[in-house]
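Colleague: requesting a structural model of the entry that follows:
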Amino acid sequence: MSAGCGHEHSFDGMDDAYKRRLVIVTILNLLGFAIEMSAGALSGSQALKADALDFLADGATYALSLWAIGRPLQVRAGAAFAKGLSLVAIGLWIAGSTLYQVFYMGMPEPHVMSIVGLIALGINFVSVWLLMAYKDGDANVRSVWLCSRNDMIGNIAVVGAAGAVAVLGNGAPDLIVAFIMSALFLSSAGQILRQSATEWQRARSGEAVTHDHEHDHGHSH
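Modeller: Got it, this is the predicted structure:
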């Protein structure tokens, strides 16, 4: 999947259709967070809780992305960098809480995991479908796509873990999925942080060049 960051004029989100889709997926993701976190607490599923946090992170990401659209490249890159740091924090939280679960492991309820996982998968399918045409762009746009993709992969994994928990009769698959999702968060965070840092540097270089031109122009008079 191409990052789109090598393009000279990457998509910056300045499109009304894109903004409308961001509003829709923001609402969908906050709804998904409420459903999955409640179900995760009731079923004892660490994977559901991890995926619920993914929904929450995405809701915040989309809201921040909407705010950043149309602002200078340096501001957009800074917003994307902040989102990358939030993904690092959540990835580490998932890993830490999963380790805690290993020592106090209760078997999650696979039926609840399956039902809620399928509902969440439906929400994410709609989100990914809405954003598919905008997967390439600047770091701000790119971070939106990566978070949506993570949700889709995470929900498929949760549904698979629910089946494995039911078949094996223990919670190990649930924990494995949570660790995989943690790694996915950290990987996506790395991509976002690298691209946003590159764009930040490009914006700073552009400002320096502009300043030098203005300075030279002033001396020419």
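Colleague: okay, CA-based contacts and neighbour counts for the rest of this
Modeller: Fine.
Colleague: which of the residues in stretch 86-95 are buried?
Modeller: The neighbour-count criterion (16 or more other C-alpha atoms under 10 Å) identifies 86-88, 90-92, 94-95 as the buried residues of stretch 86-95.
Colleague: this structure: helices as residue ranges?
Modeller: Listed in chain order, the helices of the chain (DSSP state H) span residues 16-43, 46-68, 73-103, 110-131, 139-168, 172-220.
Colleague: as CSV, these with distance to residue 3 would be great.
Modeller: What follows is the helices of the chain, written out as CSV (distance: least, C-alpha to C-alpha, whole Å):
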stretch, distance to residue 3
helix 16-43, 18
helix 46-68, 17
helix 73-103, 14
helix 110-131, 14
helix 139-168, 7
helix 172-220, 9
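Colleague: what is the burial count for residue 147?
Modeller: A count of nearby residues for residue 147, using other C-alpha atoms under 10 Å, gives 24.
Colleague: now do the contacts for the residue nearest to it when sequence neighbours are not counted.
Modeller: Spatially, and ignoring its direct neighbours in sequence, residue 147 is nearest to residue 58 (5.9 Å; C-alpha to C-alpha, 6 or more residues apart in numbering). By C-alpha atoms under 8 Å, 6 or more residues apart in numbering, residue 58 lies in contact with 26, 29, 144, 147-148.
Colleague: centroid-nearest residue for this structure?
Modeller: The geometric centre of the chain, computed from its C-alpha atoms, lies nearest to residue 147 (C-alpha atoms, centre = their mean), at 2.3 Å.
Colleague: let's see this one next, to set against the first:
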Amino acid sequence: MPKHTYVSEYRVSKMDCPSEEGMIRMALDGIEPSVVLEFDTPNRKVRIFHGDNATTIESQMQSLGLDATLEKTVPVADKDLASALDEDAKASQQEAGILKWLLAINATLFVTELFVGWWAESTGLIADSLDMFADAAVYGVSLYAVGYSANKKLRAAHFSGWLQLILAVGVLAEVLRRFLYGSEPLSNIMIMMGLIALAANVTCLLLIAKKRHAGAHMKASWIFSANDVIANAGVILAGLLVSWTGSHYPDLIIGLVIALIVMNGARRILQLRH
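Modeller: This is a model prediction of the structure:
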């Protein structure tokens, strides 16, 4: 940080979820001198510790279209700056450890569920594995991007978004193929694998629990895992309905729904800009 340091407090009316926090982080990440951010999402406020670059920060904040209003800019005491930097460093180290566990769990489940879904002829499991991949990609990008420029972070995020989109289109094509030509999903395997995936995502929620308010990426991780629990429950329900009705339609429906959810997530990632 520069010799003369200030803290600017913004009220951001449209900052109501982790994606907006991510947009702010990305917009301010590449500016010099560098800044330290403190988010208060429930009150839609962000504190920015910065040097003599308030004009650049104001320009970047307004370019996001999040209805940001500068409430005040004041000089910051050395002890307050040191405390903010220290807390930021400690939090980043702890969060990196959690993200590595989340990446390992989701990557393992992606490979396992994809193989089992193919073997069990279940588009629901295949789509759910894609959901696991989407999460693993986000965690991987979060870890990979540490220390890199804003441009490189954006390229990494867009790469994961395109990959998710391509895989989601592939799942939709598979749903259509099985709708036209039929399939015989193994309901007992669907239920068993769904329960395993559910246990894995509950584990992820427990890992994130204490850190879910620490920043945009950790809040996003909490939301991803919570949504995955819902998707897992949908696969289990579809397996029960396949067993009860003898029809493959419940499997196709849950596969379609999850694939569309992943496509929407990919769309949001690809819309990220500086």
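Colleague: out of the buried residues of stretch 86-95 of the first structure, flag the one nearest to residue 39 of the first structure.
Modeller: Nearest to residue 39 of the first structure, judged by C-alpha to C-alpha, of these is residue 94 at 16.6 Å.
Colleague: what sits against the closest one?
Modeller: Contact analysis of residue 94 of the first structure by C-alpha under 8 Å, 6+ apart lists 50, 178-179, 181-182.
Colleague: among the residues you listed, which pair sits farthest apart?
Modeller: Between all members of those, the longest pairwise span (C-alpha to C-alpha) is found for 50 and 179 and amounts to 9.3 Å.
Colleague: which one's more surrounded, these two?
Modeller: residue 50 (28 against 23).
Colleague: which residue sits closest to the more buried one, ignoring its sequence neighbours?
Modeller: residue 94 (6.0 Å).
Colleague: kindly report the same for residue 21 of the second structure.
Modeller: The spatial neighbour of residue 21 of the second structure that comes closest, neighbours along the chain excluded (C-alpha to C-alpha, 6+ apart), is residue 216 at 5.3 Å.
Colleague: give me the distance between the one you found and residue 151 of the second structure.
Modeller: Here residue 216 of the second structure is placed at a distance of 19 Å from residue 151 of the second structure (C-alpha to C-alpha, to the nearest Å).
Colleague: who's more crowded, these two?
Modeller: Each of residue 216 of the second structure and residue 151 had its neighbours counted (other C-alpha under 10 Å), and the higher figure belongs to residue 216 (21 against 16).
Colleague: correct me, but that one touches residue 22?
Modeller: Yes: judged on C-alpha atoms under 8 Å, residue 216 of the second structure makes contact with residue 22 at a distance of 5.8 Å.
Colleague: how about residue 93 of the first structure, what's its match in the second structure?
Modeller: Mapped onto the second structure by TM-score structural alignment, residue 93 of the first structure lines up with residue 170.
Colleague: now do residue 42 of the first structure
Modeller: Taking TM-score structural alignment as the criterion, the aligned counterpart of residue 42 of the first structure in the second structure is residue 119.
Colleague: gap between that match and residue 28 of the second structure?
Modeller: Residue 119 of the second structure sits at a distance of 46 Å from residue 28 of the second structure (criterion: C-alpha to C-alpha).
Colleague: out of the two, which sits in the more crowded spot?
Modeller: Between residue 119 of the second structure and residue 28, residue 28 has the larger neighbour count (other C-alpha under 10 Å), namely 21 against 13.
Colleague: host element of that one?
Modeller: Residue 28 of the second structure is part of helix 18-29, with elements assigned from DSSP states H and E.
Colleague: which parts of that helix are buried?
Modeller: Under 16+ other C-alpha under 10 Å, the buried positions of helix 18-29 of the second structure are 18-29.
Colleague: and for stretch 24-31 of the first structure?
Modeller: Under 16+ other C-alpha under 10 Å, the buried positions of stretch 24-31 of the first structure are 25-26, 28-31.
Colleague: now it on the second structure. Mean distance?
Modeller: In the superposition against the second structure, stretch 24-31 of the first structure averages 1.4 Å from its aligned positions (mean C-alpha distance after the TM-score superposition for the first structure).
Colleague: output the residue interval of the second structure matched by that stretch.
Modeller: So in the second structure, the equivalent range for stretch 24-31 of the first structure is 101-108, judged by TM-score structural alignment.
Colleague: residues making contact with the matching stretch?
Modeller: Here stretch 101-108 of the second structure makes contact (C-alpha under 8 Å, 6+ apart) with 132-133, 135-137, 139-140, 200, 204.
Colleague: show me the two of the residues you listed that sit farthest apart.
Modeller: 140 and 200 (17.6 Å).
Colleague: from residue 119 of the first structure, how far out is the closest residue in space to residue 199 of the first structure that isn't next to it in sequence?
Modeller: Nearest-residue entry for residue 199 of the first structure: residue 77, 5.9 Å, with adjacent residues in sequence omitted and distances by C-alpha to C-alpha, 6+ apart. As defined by C-alpha to C-alpha, residue 77 of the first structure lies at a distance of 33 Å from residue 119 of the first structure.
Colleague: again with residue 137 of the first structure
Modeller: In this structure, residue 137 of the first structure and residue 119 of the first structure are 29 Å apart, going by C-alpha to C-alpha.
Colleague: who's more crowded, these two?
Modeller: The residue with the greater number of neighbours, taking residue 137 of the first structure and residue 119 and applying other C-alpha under 10 Å, is residue 137; the counts read 22 against 16.
Colleague: so who does that one touch?
Modeller: Applying C-alpha under 8 Å, 6+ apart, the residues near residue 137 of the first structure are 3-5, 10-13.
Colleague: from residue 166 of the second structure, how far off is the nearest residue to residue 162 of the second structure once chain neighbours are set aside?
Modeller: Taking C-alpha to C-alpha, 6+ apart, and ignoring the residues beside it in sequence, residue 162 of the second structure has residue 266 as its nearest neighbour in space, at 6.8 Å. Remark: distance between residue 266 of the second structure and residue 166 of the second structure (C-alpha to C-alpha) = 9 Å.
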